[in-house]
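**Q** What follows is a predicted structure for the sequence shown.
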Amino acid sequence: MSGHSKWNNIKRKKEKADGAKAKVFTKIGRELAVAVKEGGSGDPAANSRLRDCIAKAKAANVPNDNIDRIIKRAMGDGNADNYENITYEGYGPSGVAVIVETLTDNRNRTAADVRHAFDKYGGNLGTTGCVSFMFKEKGVIVVEREGLDEDTVMADALEAGASDFAADEDVFEISTEPADFSGVREDLEKKGYEFVSAEVEMVPDTYTAITDEETVIKMQKMLDLLEDNDDVQNVWHNWEAPEDDEE
């Protein structure tokens, strides 16, 4: 996912998710389990991280039964899953900055898989901090535009504490400071809004364009290989994707 051509990328991501629900559920299931363990509670009222994960799961159409089952399993003594967060940074083809966030129970396997994806398509895995300085952490809430009044949504978002608001022909994007994300999301949820996506993202300061068609294909294949890996939770990058590359 990137900040440019955002709506195309979101639509593409949702279409991909709709065609591979099991993989999406696996990734979100890990996030839910980690949120329960690290937050010390399976009660979303007492665990803000879990509340955010549940909202993300619902935006991805994960059934409530699945969410409840994952939470109960994570709270059980018999759950031996032990995932750790590891973030990788590097460069894709043409110097595109890439951040890969993972949740893994086998760091050697994950490191090898991530390195393979970079190497296979002309990228380079770098050291911690080599590209993250080019990104800022932001809460991003996306709401489908259909049937909603722009002025009303903008007023509701700003009243809830959003820092920015943008409109596209298909969706509204509401930005927040990371610390304000949960509060803004919960306020909008109470007002009846449903989300296309809702999470804290790494948003790039600047973008890198790729003009060579062959390199564009390599970049997309690298992103697909990373996103198809069960250990990979998020892939953030500053690729200025062509407007029509998602068609």
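**A** Sure thing, it's come through. Residues are numbered from 1 along each chain as shown.
**Q** From now on I want contacts and neighbour counts done on CA atoms only, so please keep to that.
**A** Noted.
**Q** and residue 209, what does it touch?
**A** 239, 240, 241 (C-alpha atoms under 8 Å, 6 or more residues apart in numbering).
**Q** Report all helices and strands that the longest helix belonging to the chain contacts.
**A** For the chain, the helix with the greatest residue count under DSSP state H is helix 21-39. Helices and strands touching helix 21-39, by 3 or more C-alpha pairs under 8 Å, 6 or more residues apart in numbering; DSSP states H and E, are helix 48-59, helix 64-75, strand 232-237.
**Q** export those to TSV and tack on distance to residue 157 and mean neighbour count?
**A** Converted to TSV, the helices and strands packed on helix 21-39 look like this (distance: least, C-alpha to C-alpha, whole Å; neighbours: other C-alpha atoms under 10 Å):
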stretch	distance to residue 157	mean neighbour count
helix 48-59	17	21
helix 64-75	26	16
strand 232-237	25	22
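**Q** Mind checking these for the one nearest to residue 162?
**A** When the helices and strands packed on helix 21-39 are compared by C-alpha to C-alpha, helix 48-59 sits nearest residue 162, at 16.0 Å.
**Q** then this one, side by side with the first:
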Amino acid sequence: MSKSDTSEEAVFEAAIEAGADNVEDGGETWDIYSEYADFDRVRTAIKNAGFDIKNSELIMVPSTTVKVAGKDAQSTLRMMEDLEDNDDVQAVWANFDIDIKEMEAFGN
């Protein structure tokens, strides 16, 4: 939901009351996370509370991450890019943690 329309406190309160696990600052939006089984109930409760939902989708959030650096980071980023460019792939999720400087260097 758009940040310009709502305060953090109001969103957080409504989300937690709806059964959400977390609310995060997504830049221009508030990102609300819940368990898969609670997704529809949380989404409906947020909407019924009067909030304008810009987007809702199921995503994978890793419970653990793996630190990747150097050549392994480059290979991992290349593989992710190839998967995302594949027309037959609908979504790509991963549990790696790569330093932002290495990611920026890969993009150049």
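**A** Yes, it's here. Computed from a predicted structure; not experimentally measured.
**Q** Fetch the TM-score of the aligned pair.
**A** Overlay of the two chains. TM-score (TM-score structural alignment, normalised by the length of structure 2): 0.73; 102 aligned residues with a C-alpha RMSD of 2.4 Å.
**Q** To residue 112 of structure 1, which of the helices and strands packed on helix 21-39 of structure 1 lies closest?
**A** The closest approach between residue 112 of structure 1 and any of the helices and strands packed on helix 21-39 of structure 1, judged by C-alpha to C-alpha, belongs to strand 232-237 at 12.4 Å.
**Q** residues contacting the equivalent of residue 82 of structure 2 over in structure 1?
**A** Residue 82 of structure 2 maps onto residue 225 of structure 1 when the alignment is built from TM-score structural alignment. Counting by C-alpha under 8 Å, 6+ apart, residue 225 of structure 1 touches residue 117.
**Q** Work out for me the element residue 225 of structure 1 sits within.
**A** helix 213-227 (DSSP states H and E).
**Q** buried residues in the longest strand along structure 1?
**A** Scanning structure 1 for the longest strand, with DSSP state E as the assignment, gives strand 135-144. Neighbour counts over strand 135-144 of structure 1 (16 or more other C-alpha atoms under 10 Å) mark 135, 138, 139, 140, 141, 142, 143, 144 as buried.
**Q** surely the second one meets residue 177?
**A** Same thing as residue 138 of structure 1. Yes: with contact defined as C-alpha atoms under 8 Å, residue 138 of structure 1 counts as touching residue 177 (5.5 Å).
**Q** Could you report the neighbour count for residue 63 of structure 2?
**A** Residues near residue 63 of structure 2, counting by other C-alpha atoms under 10 Å, number 6.
**Q** Distance to residue 19 of structure 1 added to the helices and strands packed on helix 21-39 of structure 1, as CSV?
**A** Putting these into CSV (distance: least, C-alpha to C-alpha, whole Å) gives the following:
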stretch, distance to residue 19 of structure 1
helix 48-59, 15
helix 64-75, 18
strand 232-237, 17
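**Q** Relative to residue 204 of structure 1, which of these is closest?
**A** Nearest to residue 204 of structure 1, of all the helices and strands packed on helix 21-39 of structure 1, is strand 232-237, at 7.1 Å by C-alpha to C-alpha.
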